[in-house]
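K.L.:
one predicted model, sequence on top.
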Amino acid sequence: MPMSERNVLGLSAAGFHKIAYTQWGRDDAARTAVCVHGLTRNGRDFDRLALALADGWRVACPDVVGRGRSDWLPVPALYGYPQYCADMVALIARMGVETVDWVGTSMGGLIGMTLAAQANSPIRRMVINDVGPFIAQAGLQRIADYVGKDPVFEDLPALESYLRFILMGFGTISDECWRHMAEHSARPLPDGRFRLAYDPAIGEAFKTAPIADVDLWALWDRVRCPVLVLRGADSDLLSAETAERMAERGPGASGLVRVVEFPNTGHAPSLMTDEQIAIVRNFLAEG
């Protein structure tokens, strides 16, 4: 299926910035899907899922600003959900469609939930991967312990080893997938070494205020589209209790929420295994 690297402009208080995205599938596909990654990741995490969808969807996998091939913001305080949501609206406008299917991992799931809660939202069906409207302080603290650090790696195998440790919650995935993530998580340095392909300043938000529980239930209660909630059984970010409540209130009260849990997985399911990809595809295809 066709794959291309593209860009669209976003606007912040500091001016315009490039939002890079990878597109899979045909421009004239009947459906459009947007897949948005987690806090320190990038759109190439969805290559396997996007390829599996590309026969029926046009799939856009953006690098949220400050990550991957996208620009870095000159003012760290601008990194946050208002900017991320505005940028995704610009991307949807570029796609030129009235509705999209949404797949969001962690941060990408919260962006999707925020957009889906708005009146006249373009989100038709939504997959939220291992995040929800209540996030306990402990899970946020674990992320705060590594986000924003700027390690230097002698080579790609060293960077891959780091990712295998930091992202162990992804569960059992192939060596090929780990190498793929390392290659697309690397920022080459002039001396042949590597840094991570994200702006360390994205971690500033964790330093400006004490880390506390996050309660977004009022947002969840305004979501009206069908939602598939994915959870790693060992996740410290989406508890089983929160996932259960998601199935009971908000869109869950109308029978629009389905919860699937994956064993031997933490935060977050990789969406790179055949089983996980099939579950996402089947859910999106139901509509």
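P.N.:
Arrived safely, thanks for sending. Numbers count the residues shown, from 1 in each chain.
K.L.:
rest of the way, CA atoms for contacts and neighbours
P.N.:
Noted.
K.L.:
okay, and the residue of the chain positioned farthest from its centre sits in which element?
P.N.:
Within the chain, the residue lying farthest from the chain centre (C-alpha atoms, centre = their mean) is Asp191, at 31.2 Å. Assigned by DSSP states H and E, Asp191 belongs to neither a helix nor a strand.
K.L.:
what's the answer for Val89, then?
P.N.:
Applying DSSP H and E, one finds Val89 within helix 81-95.
K.L.:
list the buried residues in that helix.
P.N.:
Buried residues in helix 81-95, counting neighbours by 16 or more other C-alpha atoms under 10 Å, are found at 83-88, 90-92, 95.
K.L.:
mind giving me the packing neighbours of that helix?
P.N.:
Here helix 81-95 touches strand 3-12, helix 107-116, going by 3 or more C-alpha pairs under 8 Å, 6 or more residues apart in numbering; DSSP states H and E.
K.L.:
presented hereafter is structure B, for comparison with structure A:
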Amino acid sequence: MPSGGSSSATSSWAPEPLTATYRERTATSGDLRLAYQEWGPDDGPVILALHGFGVSGHMFDEFGQRAADRFRLINLDQRGHGDSEWSPDGDYTREAFVADVEAVREELGLERFILMGHSMGGLNAVEYTFQHPERVSALVLVDVGPEAAKEGVDNIMRFTRGPDELDFDEFVQNAMRFNTRRTEENIRERMRHRLRPLENGKWTWKFDKRFREGEGAVRSGSQLSSDELWRRFRELAPPVLLIRGEQSDILSQEVAERTAGEIRNARLVVVPGAGHSVPGDNPDGFTDAITGFLADLDEGAFPEPDATPIPIPEDIEELRSGWRERERRFPGVPLIAGIAVGLAAVAATVAFVFSRFRRGRSGEA
């Protein structure tokens, strides 16, 4: 596995070549070695990026070329993808991906960081943020929401589960048909990171071949229901930037708007001329969306939510114990007891909210 080297790539979108370089590194999670590409200065604000299914951290190369002067970028090859090792027991559950992120964070000594995730990586980022909210200062979700359009998912599955061994040029031609927004030069560069050579002279995908063997070959995804996944998004604590590709066949505009609307501190940006693979389809628009969001965050555009707890009446436990005593003496009253305690809590909440409203009104006057 590569470690400690330096590589560079140029973008076909910029009027002049971009010369930022990355360092190839490795970290460990349990017995697995995980590869990642590191861009930018060691003391810059950290963005840890999680790619989508079937690709690698290199999907953020164009962003790295544009943002390495301002940020320290850690673009992880998630388990079973890119140059990271495959899971011996086929564990690609969301819990396993989240554990990997936490292991990398611990090894690199990151206290708080900006977390970014695309598609599958976005769902992993949401779950990590749910489990470790104190670690994530801001969350960037790229073309992912609680719901995905079936047609777009089927398109990705057809592309990644097509012929497994081909000449390199055949893979390039298939990729150009799959995504017509890219130049051939860019496709060739991307496929160089997604494929590995075989002894017979053919090439094949780098990601774990068991993903292509059908249902049951690996353990993947999450046991969360649709409602539970929506709840995960709603309960996100840090400020969230949701980026949608204007031509995405995965994240509909309707779902994107609903998702951003139900998150407490969220901004939705639609990047023109981009499909599902926003970072490479329109790297300038993608970079502008992120840097603008983070600049506004630094200027206080996303204030911390009011953490003042709702007061609970001091005698609430006395009420509960009194009703428990009555229940022992007069069976059949637990429902009435619950209603009484509930009404007491509701009354306290209403009084608190009203007092906050009155203070706010008097402050405006």
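P.N.:
Thanks, I have it. Keep in mind it's a predicted model, so treat the numbers as computed, not measured.
K.L.:
quick revisit: which of the helices and strands packed on helix 81-95 of the first structure is buried the deepest?
P.N.:
By mean neighbour count, with neighbours taken as mean count of other C-alpha atoms under 10 Å, helix 107-116 ranks first of these at a mean of 24.
K.L.:
quick one: the next helix or strand after it aligns where in the second structure?
P.N.:
The element immediately downstream of helix 107-116 of the first structure (helix or strand, assigned by DSSP H and E) is strand 123-129. Aligning strand 123-129 of the first structure against the second structure (TM-score structural alignment) gives residues 136-142.
K.L.:
and the gap between the residue lying closest to Asn265 of the second structure once chain neighbours are set aside and Gly338 of the second structure?
P.N.:
Leaving aside its sequence neighbours, Asn265 of the second structure sits nearest to Pro239 (C-alpha to C-alpha, 6 or more residues apart in numbering; 4.9 Å). Going from Pro239 of the second structure to Gly338 of the second structure by C-alpha to C-alpha, to the nearest Å gives 37 Å.
K.L.:
who's more crowded, these two?
P.N.:
Pro239 (23 against 13; other C-alpha atoms under 10 Å).
K.L.:
tell me if I'm right that the more buried one and Ala266 touch.
P.N.:
Yes. The pair Pro239 of the second structure and Ala266 passes the contact test of C-alpha atoms under 8 Å, sitting 5.8 Å apart.
K.L.:
and the furthest pair within the buried residues of helix 81-95 of the first structure?
P.N.:
Gln83 and Met95 (18.7 Å; C-alpha to C-alpha).
K.L.:
Pro74 of the first structure is nearest to which of the helices and strands packed on helix 81-95 of the first structure?
P.N.:
Closest of these to Pro74 of the first structure is strand 3-12, at 10.0 Å (criterion: C-alpha to C-alpha).
K.L.:
can you list contacts of the closest one?
P.N.:
Contact with strand 3-12 of the first structure is made by 16-25, 78, 83, 86-87, 90-91, 94, as judged by C-alpha atoms under 8 Å, 6 or more residues apart in numbering.
K.L.:
buried residues of the longest helix seen in the second structure, list them for me.
P.N.:
Scanning the second structure for the helix with the most residues, using DSSP state H, yields helix 334-364. Neighbour counts over helix 334-364 of the second structure (16+ other C-alpha under 10 Å) mark 337, 341, 344-345, 348-349, 352 as buried.
K.L.:
what about that helix, distance to the chain center?
P.N.:
For helix 334-364 of the second structure, the separation from the chain centroid amounts to 36 Å (computed by C-alpha atoms, centre = their mean, to the nearest Å).
K.L.:
helices or strands up against it?
P.N.:
Packed next to helix 334-364 of the second structure, using 3+ C-alpha pairs under 8 Å, 6+ apart, are helix 316-329.
K.L.:
what lies in contact with the helix it packs on?
P.N.:
Contact with helix 316-329 of the second structure is made by 333-334, 337, 341, 344, as judged by C-alpha under 8 Å, 6+ apart.
K.L.:
show the contacting residues for Pro146 of the second structure.
P.N.:
Per C-alpha under 8 Å, 6+ apart, neighbours of Pro146 of the second structure: 226, 229-230, 233, 255, 259.
K.L.:
tell me if it really is in a helix.
P.N.:
No. Counting by DSSP: H, G, I helix; E, B strand; the rest coil, Pro146 of the second structure is not found in a helix; it is coil.
K.L.:
how far does stretch 237-253 of the second structure stretch from start to finish?
P.N.:
Counting by C-alpha to C-alpha, you get 23 Å between the two ends of stretch 237-253 of the second structure.
K.L.:
list the residues that contact Phe207 of the second structure.
P.N.:
54-55, 80-82, 86, 194.
K.L.:
pull out the buried positions in stretch 61-79 of the first structure.
P.N.:
61-73, 76, 78-79.
K.L.:
what of stretch 194-204 of the second structure?
P.N.:
194-197, 203-204.
K.L.:
out of the residues you listed, which comes closest to Glu364 of the second structure?
P.N.:
Glu364 of the second structure lies nearest to Arg194 out of these, by C-alpha to C-alpha, at 57.6 Å.
K.L.:
map the closest one onto the first structure.
P.N.:
Counting by TM-score structural alignment, Arg194 of the second structure lines up with Ser185 in the first structure.
K.L.:
hang on, Leu284 of the first structure packs against Asp101?
P.N.:
Yes. The pair Leu284 of the first structure / Asp101 is scored as a contact, 7.1 Å apart, by C-alpha under 8 Å.
K.L.:
where do the contact lists of those two overlap?
P.N.:
Jointly contacting Leu284 of the first structure and Asp101 under the rule C-alpha under 8 Å, 6+ apart are 125-126.
K.L.:
so Cys61 of the first structure belongs to a strand, correct?
P.N.:
Yes. The assignment for Cys61 of the first structure (three-state DSSP) places it in a strand.
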